Each structure stands twice: as structure tokens, then as C-alpha cells.
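>>> need coordinates for the below:
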Amino acid sequence: MKYVILIHSNPQPWGHPTSDFLAEHQALPEQERKALEADFETVLKDLSERGELVGGQALGDPADARLIHYEGGRRKVTDGPYAETVEHFAGFFLIDVASQDRAEEVALKFAGPGETVELRPVAE
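Just a heads-up that it's a prediction; the model follows:
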């Protein structure tokens, strides 16, 4: 079963890994930050070794995003994202696991201070 883990974040300034730019992450003791980073690397290694990591990608600064609208019978390009958006889509990981329980187990390891993680099944 394929799932996408969507990482939402709001670092100012924008950068990757997003956690390095989040006040909540920066406020942690250095030892705790290093432990979180090591845990993340372990998760990625484990997913790779098990053949569950299909891929993933960090995304660029939302200030460089463009929205494509269809209005008035035409397609239109505008700056994005929406002005009222607080959190932005920072990146994603695509996993292929045996069950929803396993997907949730994995996704729990992707959430960090100041970030929201969304787990969504891929439509087959």
C-alpha cells in the first residue's frame, strides 16, 4: 500500500532541513536536536533497507511558488501560495508499506517540533 507523507512547515527564512529554521526546534537543547536528527536518518535508512522508501523531495521557498487558476475561460498564473496560508508544503516522502498501521508508525517519526505531517494513501 502506497502512502505519501506530506511535510508542512513554516520556517522563516525558508530552508532545509526545515527544522533548522523553526523556533520550536531551535529552542531544544543541542543534544535533543542531534538525537532527533539521528532518529530521522535512522528512519530513512530503515525504510531504504526494507524497500519501503519509494522516494521523496524537499520543496523550494513558497515565495517562488506559482498558482495556476482557471477563471473567465482562461488559465492564469499568479504568485503563490495563498496569502492567508500560515504553513507551507515543505516536502514529501512516498512509501510503500504492508499496512496503514505501518504507514502511521513511519509517519509518526517524521513529525518534529513546529511541523505538521499529513499521511495520505495514494489512489491506486
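>>> please count neighbours and contacts with C-alpha atoms only from this point.
Will do.
>>> tell me where the chain has helices.
Along the chain, the stretches classed as helices by DSSP state H are 23-26, 30-49, 100-108.
>>> how about those in CSV, adding mean neighbour count?
CSV is the format used below for these (neighbours: other Cα atoms under 10 Å):
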stretch, mean neighbour count
helix 23-26, 15
helix 30-49, 14
helix 100-108, 16
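>>> before we go on, could you also do this sequence so I can check it against the first one:
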Amino acid sequence: MARPPFDVQTYGTTDAPDRADPKGPPMKYMMFVVTDPTPDSPSDESDVDLWVDELDASGKRVIGEVLEKPANSKVVRVRDGKRYVTDGPFTETKEWICGFDILECDSMDEAIEIASRHPMARNGQLELRPFMVWE
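Coordinates of the predicted model:
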């Protein structure tokens, strides 16, 4: 599949369909796991392990990882041919991406249902983004 030219000015400005072909293969969704300084309930990592085991067994979770704290990150930019590297996160915020999962689901509704069962839905927030479909 050839990728179309990438135009960052218009990327993401239109509503994408839930899936390219309702009878086609499952869609992939990136699920960002974001911390929240005011959780609804205390965190329990064993709950996350149960969620991971369930999703891995069902084949709906492709991969997932925990990320280090933003203080260990680097931001890289190239402007006019010169590389700039800065320490720390792109933005200053109390919330930060602490992990990710790639889900393979039949619809956004299914991805939402799966995300709502993740313990961090109660102790943080989850952001779902469908992968672009290149035709």
C-alpha cells in the first residue's frame, strides 16, 4: 500500500469513518494510558495484569508497554536542517502518558468497551486513536 503525501496542516481535520470497510479486517487502535493526579480509586497493578491477560488471550491486544516518566524523555526537532534536542516532555502538564496498548477491534465501540474495562479508566484516562488506513 502506498502512503499518500502527508500534509500536517490538514491531517486529522476531518471525521474518519469508524472503519474503512464494515466487512473488512479489524481496525487497529492506539490506546494511550494517561496518569491522572486525582484518581477515583487507588491503583492496583494486579488489576492491570488481569486486564492484560484477558486481552492477550482474546487476541484483541497486539502489544502494550509501560513508559518511563517524562523526566527521562527527549524532544527532537529539526528546523532549517539543524537538529534540536531538549529534555523532558513536549508540554508541561500534570497528566502524562505512562503507557500504551495497540488494540485490534471490529469497531471503535468495541475499542471503547475494552478501554472502559482497563483499571486506568478509573485511575487516569485512556485515549483511543484509530490507525490511518492507507489505500
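>>> quick one: TM-score?
The TM-score (TM-score structural alignment, normalised by the length of structure 1) is 0.71; 105 aligned residues with a Cα RMSD of 2.4 Å.
>>> and the helices of structure 1: which comes nearest residue 80 of structure 1?
Residue 80 of structure 1 lies closest to helix 23-26 among these, at 23.8 Å (Cα to Cα).
>>> and that closest one, what does it pack onto?
Of the remaining helices and strands, none touches helix 23-26 of structure 1 by 3 or more Cα pairs under 8 Å, 6 or more residues apart in numbering; DSSP states H and E.
>>> CSV for the helices of structure 1, including distance to residue 89 of structure 1?
As requested, the helices of structure 1 are exported to CSV (distance: least, Cα to Cα, whole Å):
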stretch, distance to residue 89 of structure 1
helix 23-26, 18
helix 30-49, 19
helix 100-108, 15
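>>> right, and these - which one's nearest residue 73 of structure 1?
helix 100-108 (40.3 Å).
>>> contacts for the closest one?
1, 3, 5, 43, 95, 97, 117-119 (Cα atoms under 8 Å, 6 or more residues apart in numbering).
>>> among these, which ones are in strands?
Members of those lying in strands (criterion: DSSP state E): 3, 5, 95, 117-119.
>>> need these in CSV (columns: neighbour count).
Converted to CSV, these look like this (neighbours: other Cα under 10 Å):
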residue, neighbour count
3, 21
5, 23
95, 24
117, 20
118, 15
119, 19
